[in-house]
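Enquirer: Build me a model from this:
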Amino acid sequence: MLKPKIYIDGQAGTTGLEIVSRLSTREDLELLLIPEQDRHNDQVRKQYMQQADLVFLCLPDQASIEAAKWIDLDTKVIDASTAHRTDPKWVYGFPELSIEHRQKIAQSKRVANPGCHATGFISIVSPLVQKGVLSSEQIIHCTSLTGYSGGGKKMIDAYENHKTEAMEAPQIYGLDMQHKHLKEMQSVCGLKNAPLFSPIVDDYKRGMLTCIQLPLNAKNLYSVYRDFYTNGLVHVHPFGYPANINANGFSHRDDLEIIVTGNEKQALICALFDNLGKGACGAAIQNMNLMLGIKETKGLQF
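Expert: Purely as a prediction, here's the structure:
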């Protein structure tokens, strides 16, 4: 059987570079690498897309929208940008949401890869909405801590080569309360109201910790998650936690852990994962595997 041909449009960005690095060791795939001098040549890019069985779009939103128009309808596409995450013609790439969702990804030609903060939020909130624990009208407060690699090349360079004293401390951003992941958080979870969301970046490279608090019995919530997540790359830590939760605790891993702590009246629910793993590249490769009929976890670390 011929190896599937994979092309990554935007291979020089943070997400693109990570996917190239991971797929370059896969003997079951043929990776099509565009020469450096042709990365911005639209005609050459189109030629590579025409050769590919599956294309990753690792581009800014508008560029992804334009590039998606160039790709043959029979060619499989995974878009890592925000552009198509709430587009009904694209399948949202989070297979653990349901058996039906996993099947849709496997059968789809167009999959939108989730955002990193959104991955944490949806992994926590969607099961509770699906099971009727939370109303779709609930207004949910959420905080999410990320390593600086989530900000891309410029932020990585700033933290690693031009760090100021202010950057040594956590920094809340998205102060206009209009973070670009809010639309998918609300849409995928079926919420009528946008979450109240505070993202925070800190002085470590990789890892994400997304948390919500609810005035509900923590052990009961733990049971919901334990029964909901039975396969895939989302799993549930035994109830409680022995010490502090470190936001970089799952760096260089492609799975996600739900952690439930609290008491009979209040619960803290956290999603611990890598912003470049299950929050980006790991999820993209997981979706690629499903779309190509390959073992879902092939090439992933967990």
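
Enquirer: Only C-alpha atoms from now on, for both contacts and neighbour counts.
Expert: Fine.

Enquirer: If you count neighbours, what's buried in stretch 221-228?
Expert: Buried residues in stretch 221-228, defined by neighbour count with 16 or more other CA atoms under 10 Å: L221, Y222, Y225, F228.

Enquirer: Need the residues you listed in TSV (columns: secondary structure and distance to G293).
Expert: Listed next are these as TSV, based on DSSP: H, G, I helix; E, B strand; the rest coil; distance: CA to CA, whole Å:
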residue	secondary structure	distance to G293
L221	helix	34
Y222	helix	32
Y225	helix	28
F228	helix	24
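
Enquirer: And the helices in the stretch 51-200 of the chain?
Expert: 61-70, 99-107, 116-130, 152-161, 182-189 (DSSP state H, counting those that start in this stretch).

Enquirer: Tabulate these in TSV, adding columns for distance to M49.
Expert: Below are the helices of the stretch 51-200 of the chain laid out as TSV (distance: least, CA to CA, whole Å):
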stretch	distance to M49
helix 61-70	8
helix 99-107	20
helix 116-130	26
helix 152-161	24
helix 182-189	27
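
Enquirer: May I ask you to confirm that I124 is in contact with V260?
Expert: No: between I124 and V260 there is no contact under CA atoms under 8 Å: 9.8 Å.

Enquirer: Now do the shared contacts for the two.
Expert: I269, C270 (CA atoms under 8 Å, 6 or more residues apart in numbering).

Enquirer: Name the nearest residue to R206, ignoring sequence neighbours.
Expert: The spatial neighbour of R206 that comes closest, neighbours along the chain excluded (CA to CA, 6 or more residues apart in numbering), is G147 at 4.6 Å.

Enquirer: Surely the one you found and K205 touch.
Expert: Yes: using CA under 8 Å, G147 is in contact with K205, at 4.6 Å.

Enquirer: of those two, who's got more company?
Expert: G147 (24 against 21; other CA atoms under 10 Å).

Enquirer: hmm, back to that, adding distance to H40 and mean neighbour count as columns, could you present the helices of the stretch 51-200 of the chain in JSON lines?
Expert: JSON lines is the format used below for the helices of the stretch 51-200 of the chain (distance: least, CA to CA, whole Å; neighbours: other CA atoms under 10 Å):
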{"stretch": "helix 61-70", "distance to H40": "11", "mean neighbour count": "15"}
{"stretch": "helix 99-107", "distance to H40": "30", "mean neighbour count": "17"}
{"stretch": "helix 116-130", "distance to H40": "27", "mean neighbour count": "23"}
{"stretch": "helix 152-161", "distance to H40": "18", "mean neighbour count": "14"}
{"stretch": "helix 182-189", "distance to H40": "29", "mean neighbour count": "20"}
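
Enquirer: Now do the same contact list for E137.
Expert: Contacts of E137 (CA under 8 Å, 6+ apart): L191, K192, N193.

Enquirer: Second input sequence below; structure requested for side-by-side comparison:
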Amino acid sequence: MSLPTIFIDGDQGTTGLQIHDRLRDRADLQLLTLAAAERKEPRRRAEAINACDIAILCLPDAAAREAVGFIRNPGVRVIDASSAHRTHPEWVYGFPEMAQGHAQRIAQARRVTNPGCYPTGAIALLRPLVEAGLLPREYPATVYATSGYSGGGRAAVDAHESGDVPTVAPSQVYGLALEHKHTPEIQGYAGLAHRPFFVPAYGAYRQGIVLTAPLELRLLASDVDGARLQACLARHYANARHVKVMSLAETKAMTYLDPQALNGTNDLQLGVFVNADHGQVLLSAVFDNLGKGASGAAVQNLELMLNA
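Expert: Predicted coordinates:
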């Protein structure tokens, strides 16, 4: 029996390189690669994608759509790490822990769209609370997140690490037009009725994300408090290998969140910070934007699809 063939289209970008590093020593699959001179040649890309069992697209959105258009072999399955298909109804959203039975949907899918890095944390925090009725769908959600500069892709990494550019600010808030492409993804998969207020930033470090979402208890039902919110998240992720929900005792003892704490892993750490006197709760997510936020998630989805 032949080994499954995996083709990474865009294996020289930040996400593609990370996926290649995670897969290159595997003895249970075969990586199909193109020579440097062929990587942008449409004919060779089309041949490669139709010769594989599973294609992983690590491309800009337009190029990812082009790659899907190349497919003529009905047996080819796809994991798209771009944002081209994230809200497409015919693609399965690649966040296995999002809902009960969702990992099985990914395992059986022909087309899987990898989640965005920021949406991974936001949806992980908000969706279970919305589904449980603890957070109203109409809640005016706000999400603030800081990522390492690798979230900007290969060009951003080169710019920060080449030494040829002026020193960047310790933190740079962007998306000031309030049109960030991840916002519809967060709204749709979190189950929110209205567009959330999303404020992203890049920090002067390579990788890792801290994401927070503040909640006002006065805007929730009178019987909802921090303990119920934490318990809901803990129940939802009780059997999730890659997601840990901190206890209230753990969050109470913390004085800061380190965005780099889970770098190099595919793990996601969620927290609920409570100030009952002020009626305020802060939801938090910490994870690696190149791990659970990109390449790690793609490999997790690949494992599900290979073992279906």
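
Enquirer: just to revisit the earlier point, and the residue nearest to R206 of the first structure, what's its match in the second structure?
Expert: Alignment note (TM-score structural alignment): G147 of the first structure maps to G148 of the second structure.

Enquirer: Surely D79 of the first structure touches D61?
Expert: No: between D79 of the first structure and D61 there is no contact under CA under 8 Å: 9.3 Å.

Enquirer: Could you tell me the end-to-end distance of stretch 175-194 of the second structure?
Expert: 18 Å (CA to CA, to the nearest Å).

Enquirer: again, but for stretch 31-42 of the first structure
Expert: End to end - CA to CA - stretch 31-42 of the first structure spans 19 Å.

Enquirer: For it, give me every contacting residue.
Expert: K5, I6, Y7, I8, G10, V20, L23, S24, V44, R45, Y48, A52.

Enquirer: go with 7 Å
Expert: Applying CA atoms under 7 Å, 6 or more residues apart in numbering, the contact partners of stretch 31-42 of the first structure are K5, I6, Y7, S24, V44, R45.

Enquirer: what do you get for stretch 260-270 of the first structure?
Expert: 124, 209-218, 222, 239-241, 258-259.

Enquirer: Could you tell me which of the residues you listed count as buried?
Expert: Here, 16+ other CA under 10 Å leaves 124, 209-214, 216-218, 222, 239, 258-259 buried among the contacts of stretch 260-270 of the first structure.

Enquirer: Let me see the ranges of the strands in the first structure.
Expert: Ranges of strands in the first structure, per DSSP state E, are 5-9, 30-32, 54-57, 76-79, 91-92, 110-112, 141-147, 171-172, 196-202, 208-214, 234-236, 256-262, 267-273.

Enquirer: in the second structure, what residues pair with the last one?
Expert: I take that to be strand 267-273 of the first structure. So strand 267-273 of the first structure sits over residues 281-287 in the second structure, by TM-score structural alignment.

Enquirer: Can you tell me how far the residue nearest to T212 of the second structure when sequence neighbours are not counted is from G101 of the second structure?
Expert: Counting by CA to CA, 6+ apart, T212 of the second structure lies nearest to S284, which is 4.4 Å off, once chain neighbours are set aside. Applying CA to CA, the value for S284 of the second structure to G101 of the second structure is 25 Å.

Enquirer: Repeat that for D25 of the second structure.
Expert: Following CA to CA, the distance that separates D25 of the second structure from G101 of the second structure is 30 Å.

Enquirer: what does L59 of the second structure give?
Expert: Counting by CA to CA, the gap from L59 of the second structure to G101 of the second structure is 29 Å.

Enquirer: ok, now E216 of the second structure?
Expert: Counting by CA to CA - E216 of the second structure and G101 of the second structure are separated by 31 Å.

Enquirer: and if you look at G188 of the second structure?
Expert: 18 Å.

Enquirer: what does V272 of the second structure give?
Expert: 25 Å.

Enquirer: returning to that earlier point: for the residue nearest to R206 of the first structure, what are its contacts?
Expert: V201, D202, D203, Y204, K205, R206, G207, M208.

Enquirer: For burial, what's the neighbour tally of the nearest residue to the last one once chain neighbours are set aside?
Expert: Right, the one you point to is M208 of the first structure. Among residues not flanking M208 of the first structure along the chain, T146 sits closest, at 4.5 Å (CA to CA, 6+ apart). Taking other CA under 10 Å as the criterion, the count of residues near T146 of the first structure is 27.

Enquirer: what about stretch 143-152 of the second structure, how long is it end to end?
Expert: Rule used - CA to CA; the end-to-end distance of stretch 143-152 of the second structure is 19 Å.

Enquirer: next one: stretch 143-158 of the first structure
Expert: 23 Å.

Enquirer: And stretch 197-207 of the first structure, by the same measure?
Expert: For stretch 197-207 of the first structure, the end-to-end distance is 18 Å (CA to CA).

Enquirer: ditto for stretch 184-194 of the first structure
Expert: So stretch 184-194 of the first structure: terminal residues 10 Å apart, CA to CA.

Enquirer: which part of the second structure lines up with it?
Expert: So stretch 184-194 of the first structure sits over residues 185-195 in the second structure, by TM-score structural alignment.

Enquirer: Check what contacts the matching stretch and list those residues.
Expert: Applying CA under 7 Å, 6+ apart, the set of residues contacting stretch 185-195 of the second structure is R86, T87, P119, A122, I123, L126, R127, V130, R137, E138, P184, P196.

Enquirer: hmm, 8 Å instead?
Expert: 86-87, 119, 122-124, 126-127, 130-131, 137-141, 183-184, 196.

Enquirer: Same question for stretch 55-62 of the first structure.
Expert: For stretch 55-62 of the first structure, with CA under 8 Å, 6+ apart as the criterion, the contacting residues are 6-11, 13, 15-16, 49, 64, 67-68, 75-83.
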